[in-house]
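Chemist: structural data only, the sequence is not supplied:
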């Protein structure tokens, strides 16, 4: 959309007005790098997409233009706490701002409506869910909206980690109000940016500003898990009295870790989505106003955190993706002061994140991309050089490295030339058709003659036993680093089978070398007792896929998942991998009715497609009569036109074949009673041979 002519015709006065408001209202002498040109583009009425680092001053880029442009600016924001904080700060600065949220008191809501009606309100904050109301759209149409600002615009991405369905209504709102739209986010890869443009701007390219992702005031550090509670307590203990956030993967862990921190002398509170709304608001308020408070939270404590002086962020568990990691650490040091981060990671974290991707409902190409994003985070965790350089490279930004602000620059890791080990691993994957996960490939490399290795003849491969110099744990560390370099990825359509990416080919061909970290490999030499799991690492991706299918069927039928099949049945499917309806019938917990209802669906998950089976034959599945039926059917096909192939076509019905298979007559008379004289004459000798053979 072209900008407003009245504002676009003279850019110098606009710049002067922007700087005057910056100084007089917001109290700053100068814009941060990149802010000024975004402010002017938004104030001119251009459609704008701005990707700015967390803490880079996004809110000012729509708050200040709202004071330059006539009329009302609507701000769509995802969290109530964030809206309330921004409204409070704007009012303190003398700006007429309000929010319509479910947390408002009746008096607050009345005051906002009064300001809307008398035209004094300059900024109105709304949650995206409010856009579902037709009354809200009518109200905005009557209020004279001149600008729509969208905070956390990546929430429009249907496959992103923060998707909010009501964000999909914003494009229609823009068209209905015929107002310019400015969208802001702190993290959006190229794919998400395309989705934002398509959904918010109808595919018309907005003025796009991609600002640097570097946050030089954040110190980056990763550690493998080694008594993670002790590690978190030590990290927090060294920063006692400083406000911080600890992110956990489960609600239960937030409670237990918050308790441990309190017992260690810290002021600490848990926060997660299972808490009552009033309790969550209390924690948000206390964190915003108290000094030195630690919040131990799931990612539910997310985008609404606007506290500028958070001095540290720790992850007790590996985040979901590199984008989630960047957003979550970005909540520290928004005031520009030094802040520290620590992320713990372990093999169980990685398995959990892989299974969450595999059990998701995203299409295969999106799940493959999500595995790539997780690989990128593993690459950051296992990096051999400056972490900042590695992180910024992912976002397409160059950095010379040697930042002095990460643990690897503080103390470079012990590395070695891992080219030979990686080539062995890649060779094992290729020689087995890229059809197996790391567990089976490690058995081949270490010469472990499992039943699975022998059954597939993999003990005869040239790569069998060539990696005996490393233990199973050390090979797991090698594969983890290979995934971190995105040399191999799990295939969600083939239950975690590793396939080789283009990045691996130069190494395999001897055109490139690769450096690995020796410290993480040596640490794996002594294997701790493995955590008990339902299935082996090799079968875990298939179990995840079976659970995803079960959940989809349960949701469609509106029944608990165990009503479809219990976990024990799915575990047996994952381990035995039935490929036919007969094999499926042999799985414990698969009765005739469930076989009929769900057999094909689960066979498709296991084998890629279900065999076409006549309903009559399906009733014989798993019984000896089923095998007899198949042999009778094959003999009938050979004799359909007689022994010489010249007779008139003749066949038995499926029910006739089933009766023969079940009753097993042993002479021509018995067969004739079931089939009739004509069919008994054509097929009798061949059928009796099958029946008498058992």
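Modeler: That came through fine. Keep in mind that this is a model prediction, so the values were computed, not measured. Numbers count the residues shown, from 1 in each chain.
Chemist: for the rest of this, base every contact and every neighbour count on C-alpha atoms.
Modeler: Fine.
Chemist: can you give me the helices for the stretch 101-250 of the chain?
Modeler: 106-118, 134-143, 170-177, 190-200, 228-237 (DSSP state H, counting those that start in this stretch).
Chemist: including mean neighbour count, could these go into CSV?
Modeler: Shown next, in CSV, are these (neighbours: other C-alpha atoms under 10 Å):
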stretch, mean neighbour count
helix 106-118, 14
helix 134-143, 13
helix 170-177, 17
helix 190-200, 18
helix 228-237, 17
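Chemist: which one of those lies closest to residue 372?
Modeler: Nearest to residue 372 among the helices of the stretch 101-250 of the chain is helix 190-200 (12.9 Å), distances taken as C-alpha to C-alpha.
Chemist: please compare the first structure with the one that follows:
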């Protein structure tokens, strides 16, 4: 489908007839018009905000083929499947293909038979690929996940650095760079490294109001997670992030023993197993992937209902990017995180041992401090999260744990002075566990050997449990009153910030430790069905539509959401179309899908009316 002189009206017609949407959202129209005119654009839009339409529609509207740079080969297949389901000519060229398939695709490209071609940055920069593109008509270059170009960001990929040559080699072809997460510094680096400093910049609101953020420090994170899943997400798909490969495998195994279907994903697994697990997650309902951060970039699955972190991410960008994989369809979803003292110590240790230069280390430490600040916050998390990206939310969101259940704080000044004094009296040579033993007056061979049972701080903290002391130490480290000596096997050290507290010149109010497993008292019970706005008497129809969708997707060999996503099924239930003309008004039902699936879904709706 290639046309020449296109207007905004034509772009809207493409949106309505091919994609089945009534109108553009937010800044989409302006971005699409900019690219159709042949101008460059830098787009920051949250996950689920409709970034892909910003380059797909101009690829169809402008003469030639849209070239889309995508970072992960594994995800190109699903992106291409989704476009082919709309009867569009989409393809990819990557190392998973044999020579004949590559040659066929290249010839189709030369013949002008491809609307959109997906390539990895490494492939695009090969001399053979560039000389092939020299002989083609190119509609645009779209650089997806553009934050990968930033050395200050969270997913730096050196291959992206070479993409600056596109502006020199193809000066008349418009380029659009897109990302969901970038602070001000990262944005500037994207623009500079991709030669987009004069491009039109579009920054949408980063708010994802459908996601409920909750961060806690349960005594037993695994049990707390299971309670959270049982309460909110029975039989629903989600992602669980862990810091290490070992923890990924142990957590997946444990979840399977609890009756959940959980698949591990990390860089140490054989490539075939990783691909198999990712494909199952995309194409089956209700699966959980337990993964390191190696998983998730570009995941298009719209019905991920939850993202769990069992460790603290290294930065707010990473946290926002990872939690943003939940609820891409706009339906209610959860971002739930459990973290503890060891996370803080481990991340500080990793950063201290990093080979990065001092400037980079300072920046990474600053990012970690900001992430710790978000975790320890007692006010609205969404306001803080948006503020980090230069966005503003005037009123508290009412949909995060702190808004729904304002945390209790306590005057921790005296307890903090005891903790800091004990660190000082024991010589700043021991880890938290040992210092807590001294505070609680626990006699042991080590304590006796070092003579700390005779110190003035021995036993002065018996009024608190070990968990309460560890909670206090975590917050003191998070606030920078204590540092962790990496080379001293995790010893805690006083910082300059501790001095005014020790001297009684400064008071300290901290979060109370929530006793029990997983904040049960603060739990928000949600209906266990996938979507909240389906009436009970429509449940049989909802189940029947999902069953039909599964049958059709199995036959086509594509994920269920490529047939129709959950939001489209909900709209069908709301409208209950009686014929094809009414079915055409359902959001997400374009012309091709109407012809392909309309009758089957109408039959099911009639049966249940």
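Modeler: Cool, got the structure. Keep in mind that this is a model prediction, so the values were computed, not measured.
Chemist: next, the contact list for the residue mapped onto residue 213 of the second structure from the first structure, please.
Modeler: Counting by TM-score structural alignment, residue 213 of the second structure corresponds to residue 220 in the first structure. By C-alpha atoms under 8 Å, 6 or more residues apart in numbering, the contact list for residue 220 of the first structure reads 340, 341, 342, 387, 388, 405, 406, 407.
Chemist: tell me the secondary structure at the aligned residue in the second structure for residue 397 of the first structure.
Modeler: Residue 397 of the first structure maps onto residue 391 of the second structure when the alignment is built from TM-score structural alignment. What DSSP: H, G, I helix; E, B strand; the rest coil gives for residue 391 of the second structure is coil.
Chemist: give me the distance between residue 391 of the second structure and residue 384 of the second structure.
Modeler: From residue 391 of the second structure across to residue 384 of the second structure, the span is 9 Å (C-alpha to C-alpha, to the nearest Å).
Chemist: neighbour-wise, which of those two wins?
Modeler: Per other C-alpha atoms under 10 Å, whichever of residue 391 of the second structure and residue 384 has more neighbours is residue 384, with 19 against 16.
Chemist: just the strands in the stretch 301-450 of the second structure please.
Modeler: For the stretch 301-450 of the second structure, the strands defined by DSSP state E, counting those that start in this stretch cover 306-309, 333-338, 409-411.
Chemist: thinking again about what came up before, next, format the helices of the stretch 101-250 of the first structure as a markdown table and append distance to residue 569 of the first structure.
Modeler: Below are those laid out as a markdown table (distance: least, C-alpha to C-alpha, whole Å):
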| stretch | distance to residue 569 of the first structure |
| --- | --- |
| helix 106-118 | 54 |
| helix 134-143 | 48 |
| helix 170-177 | 45 |
| helix 190-200 | 39 |
| helix 228-237 | 34 |
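Chemist: and residue 50 of the second structure, how many residues sit next to it?
Modeler: Applying other C-alpha under 10 Å, we find 17 residues neighbouring residue 50 of the second structure.
Chemist: how about residue 302 of the second structure?
Modeler: Residue 302 of the second structure has 21 neighbouring residues, counting by other C-alpha under 10 Å.
Chemist: what residue of the first structure matches up with it?
Modeler: Under the alignment (TM-score structural alignment), residue 302 of the second structure maps onto residue 308 of the first structure.
Chemist: ok, that match touching residue 338?
Modeler: No. Residue 308 of the first structure is not in contact with residue 338 according to C-alpha atoms under 8 Å; the separation is 11.5 Å.
Chemist: do you know how far the match of residue 213 of the second structure is from residue 519 of the first structure?
Modeler: As for residue 220 of the first structure, its distance to residue 519 of the first structure is 18 Å (criterion: C-alpha to C-alpha).
Chemist: what do you get for residue 552 of the first structure?
Modeler: To residue 519 of the first structure, residue 552 of the first structure is 43 Å away according to C-alpha to C-alpha.
Chemist: next one: residue 30 of the first structure
Modeler: In this structure, residue 30 of the first structure and residue 519 of the first structure are 46 Å apart, going by C-alpha to C-alpha.
Chemist: residue 120 of the first structure too?
Modeler: The gap separating residue 120 of the first structure from residue 519 of the first structure is 63 Å, by C-alpha to C-alpha.
Chemist: residue 211 of the first structure and residue 52 touch, don't they?
Modeler: Yes. With contact defined as C-alpha under 8 Å, residue 211 of the first structure counts as touching residue 52 (5.0 Å).
Chemist: so those two - more neighbours on which side?
Modeler: Neighbour count, other C-alpha under 10 Å: between residue 211 of the first structure and residue 52, residue 52 has more, with 22 against 16.
Chemist: trace the more buried one over to the second structure, please.
Modeler: Per TM-score structural alignment, residue 52 of the first structure is aligned with residue 45.
Chemist: OK, contacts around that match?
Modeler: 51, 178, 179, 180, 181, 203, 204, 205, 206 are the contacts of residue 45 of the second structure under C-alpha under 8 Å, 6+ apart.
Chemist: residue boundaries of the strands in the stretch 151-300 of the second structure?
Modeler: Applying DSSP E, counting those that start in this stretch to the stretch 151-300 of the second structure gives strands spanning 175-179, 200-203, 211-216, 238-241, 262-265, 288-291.
Chemist: can you redo those strands as JSON lines with distance to residue 144 of the second structure?
Modeler: Listed next are the strands of the stretch 151-300 of the second structure as JSON lines, based on distance: least, C-alpha to C-alpha, whole Å:
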{"stretch": "strand 175-179", "distance to residue 144 of the second structure": "5"}
{"stretch": "strand 200-203", "distance to residue 144 of the second structure": "15"}
{"stretch": "strand 211-216", "distance to residue 144 of the second structure": "23"}
{"stretch": "strand 238-241", "distance to residue 144 of the second structure": "22"}
{"stretch": "strand 262-265", "distance to residue 144 of the second structure": "23"}
{"stretch": "strand 288-291", "distance to residue 144 of the second structure": "22"}
